[in-house]
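here is a sequence with its predicted model. Questions after.
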Amino acid sequence: MDIGIIGGSGYTGGELMRLLSQHPEANIKAVTSRSKKGQKISDTHAHLRKIVDLEFEDLTPVEVASRCDIVFTAVPHGTAMQVVPALIKAGIKVVDLSADYRLKTDVFEKTYKLKHTDPREAVYGIPELHPEVSSQQFIANPGCYPTGASLAVAPLASAGLIERVVFDSKSGISGAGVEPSAVSHYPNMAENIQAYKLTTHRHRAEIVQELTRLDGSLKSISFTPHVIPSVRGILTTAHIFVKKQLSQEDVSAIYNDFYNDKPFIRLIKGIPMLGNVRGSNFCDIGFEVEKGSDRIVAISAIDNLVKGASGQAIQNMNLMSGLPETTGLWSPGFAP
């Protein structure tokens, strides 16, 4: 498959190229960046030296489509809606990693304070929750926080057992993007944890959309994110208050049944750790039932740049192309 990446200069674009360079069926044919036109990709992504021997180009969507079978759009929100229509019209497969198509149009406009110029429907690309991915031409790749949060509680939501859920997520600084900021400045971040957008983070809309799709009666969903002094990873703690008391064995049976045939979900005994998933497309999930209470604590661990972004995008690409979803992605995390 010939692959194009529109917007390849950031962390997500670099991670797409790292993973695609190891994919047996993928050939990267075009990578765009207006600001870096004519520059070697390896000058920006030094880890790709001798791996990706291409230059950034400034191409129109039609020009990218003419070279490629599949295109990833790794651009800021508000930008993808300007390029996706031409790609789809050209008849190629598209995986959009921006936020532009993840939400229903009215919810997007309210959440992002933008007028949507291309209000089309797209399947939300968490493959474990959306088997219809395999029949699509166009996929909206999910946000990183919603991936970890939704997967942590989906089995219980699908069973209609959740009364209320509170998510506490902690992300590595790479989730803030490649551009430096006061938050990512070393003296502000080192030996520190920063909570932000305590009740108003945009990704809550995606979490609500996914969980209420599984259980339309679920109304109470809370989410607070934090940044931690780590490069990669999202650890999500979900405090799940259920409608009836369940045993550890009950919950284990529900999760094992729900994720029985999902290769990238690892259900573990104990507490998931970021160090076990960094660099991989796995989502590790562990849980504990609080005895004599209606609370279950579920924890998920993902790499925000892989399962939370580029790896999941390639998982979607595989399914859309009729390949096993593990193709090019079946590798362990970085340890230690």
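Received it, and whenever you're ready, just let me know what you need.

please count neighbours and contacts with C-alpha atoms only from this point.
Will do.

now residue 300. Nearest residue, chain neighbours left out?
Residue nearest to residue 300 in three dimensions, not counting chain neighbours: residue 285, with 4.4 Å by Cα to Cα, 6 or more residues apart in numbering.

separation between the one you found and residue 275?
14 Å (Cα to Cα, to the nearest Å).

and these two? which has more neighbours close in?
Counting neighbours by other Cα atoms under 10 Å for residue 285 and for residue 275 shows that residue 285 has the greater number, 26 against 16.

how near is the more buried one to residue 305?
When distances are taken as Cα to Cα, residue 285 and residue 305 turn out to be 18 Å apart.

same deal with residue 260?
Applying Cα to Cα, the value for residue 260 to residue 305 is 25 Å.

scan the chain for its longest helix.
Using DSSP state H to assign secondary structure, the helix with the most residues in the chain is helix 144-158.

contact partners of that helix?
Contacts made with helix 144-158 from outside it, assessed by Cα atoms under 8 Å, 6 or more residues apart in numbering, are listed as 126, 162, 167, 169, 203-204, 206-207, 210-211, 214-215, 218, 234-236, 238, 240, 254-255, 258, 283, 285, 298-302, 304-305, 307-309.

got another, please set it beside the one above:
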Amino acid sequence: MTHSVAILGASGYTGAELVRLIATHPGLDVRALSADRKAGMEMSEVFPHLRHLALPTLRKIEDLSFDEIDICFCALPHATSQAVISQLPRNVKVVDLSADFRLRDPAAYETWYGKPHSAPELQKEAVYGLTEFYRDEIRDARLVAGTGCNAATGLFSLIPLVSTGAIDLDDIIIDMKCGVSGAGRSLKENLLHAELSEGWYAYGVGGKHRHLGEFDQEFSKAAGRTVEVQFTPHLVPGNRGILATTYVRGEARSVHEALKAAYADEPFLEVLPFGAVPQTKHVRGSNFVHIGVVEERAAGRATIYTVLDNLTKGSSGQAIQNANLMLGQNETTGLMLAPLYP
């Protein structure tokens, strides 16, 4: 069975990634595309790499019909999805790629995003979209909130360890490097080539990065107690990819075995042999996650290295993985593409 798809915010990087992946998906068909400033244009004008596809013309959201749409991917800016999704027909399933529905507690949302949530009733029904840990809830959901790409990388590194007590919960440091596409496609001075190339820098420092809200929520849920990690993200002059280097206090081989056991049957998560270190290039353009564990020279300490593609498994690929579950399709459909290399 083929399901009809609408993509809202199709002129951004995650929108284009959704189109790229759905193009080879046997169960999804793109019927509607929206863009605000680029309404009236063809996708081939906005993204020439998609010119081989027959796609709908970009329209404003208010000009779209959802009468025959089965599922809608919202790749809209943060704080925009709340109002838009509130107006969608209730029979349309929704996967939201923004941050608008990730935090279950409205007070936490206001703390991290600086304004009250405008759709608290919708927020209550949203399911957190970390597929490997919320499959059953996602299958029955009408609204799924995709994770942050940084958040997904850190959560894959640690949830099995936090939930089993394999590490010291009060001594966790996550050092993360993210490609510039994670900052979106909008024109920003700090993302100009001359500003970003040949250097990289930390941002959201001192416990101010919004993805800490997701870490607090999910790690504390897994542990059954409050867990607060130390987290510093860095913007690097590459297009795609995230590398999380996570420092923990715990016996390294036990950490490795816990992760191997947790992900043994997961189609997209691979724990490398003990001591092996993954690279972002090895997952580029794919829905795969590679995790490595290394023993440190200090007794009882381990370092976990986790890589994923921020636009695929960190966003659009994860969204399609969730949509597959919501629509009763095989979870891996359309997502077993090999990584691009070199």
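Arrived safely. In this text, all values refer to a predicted model and were calculated from it rather than measured experimentally.

just give the TM-score of the two.
The TM-score (TM-score structural alignment, normalised by the length of the first structure) is 0.94; 330 aligned residues with a Cα RMSD of 1.5 Å.

coming back round to it: mean per-residue distance, the longest helix of the first structure to the second structure?
Superposing on the second structure and averaging over aligned pairs (mean Cα distance after the TM-score superposition for the first structure), helix 144-158 of the first structure comes out at 0.7 Å.

show me the strands in the second structure, by range?
Secondary structure of the second structure (DSSP state E): strands at 3-8, 28-34, 58-59, 71-74, 93-96, 127-128, 143-145, 172-179, 201-202, 230-236, 242-249, 269-271, 289-295, 301-308.

helices or strands up against the fourth one?
This means strand 71-74 of the second structure. Other helices and strands packing on strand 71-74 of the second structure, by 3 or more Cα pairs under 8 Å, 6 or more residues apart in numbering; DSSP states H and E, are strand 3-8, strand 93-96.

how far away from the center of its chain is the first one?
This means strand 3-8 of the second structure. Distance, stretch centre to chain centre, for strand 3-8 of the second structure: 19 Å (Cα atoms, centre = their mean, to the nearest Å).

buried set for it?
Within strand 3-8 of the second structure, the residues that count as buried by 16 or more other Cα atoms under 10 Å are 4, 5, 6, 7, 8.

can you lay out the strands of the second structure as CSV showing distance to residue 19 of the second structure?
Putting the strands of the second structure into CSV (distance: least, Cα to Cα, whole Å) gives the following:
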stretch, distance to residue 19 of the second structure
strand 3-8, 8
strand 28-34, 8
strand 58-59, 13
strand 71-74, 11
strand 93-96, 14
strand 127-128, 23
strand 143-145, 19
strand 172-179, 20
strand 201-202, 31
strand 230-236, 26
strand 242-249, 21
strand 269-271, 23
strand 289-295, 21
strand 301-308, 19
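
winner for burial among the ones you listed?
Highest mean neighbour count of the strands of the second structure: strand 143-145, a mean of 28 (counted as mean count of other Cα atoms under 10 Å).

in the second structure, point out the residues matching stretch 272-280 of the first structure.
Applying TM-score structural alignment, one finds that stretch 272-280 of the first structure aligns to the residue range 278-286 of the second structure.

who touches the matching stretch?
Contacts of stretch 278-286 of the second structure from elsewhere in the structure, counted by Cα under 8 Å, 6+ apart, are 240-243, 272, 289-292, 305-309, 311-313, 317, 335-342.

measure it end to end?
From its first residue to its last, stretch 278-286 of the second structure covers 14 Å (Cα to Cα).
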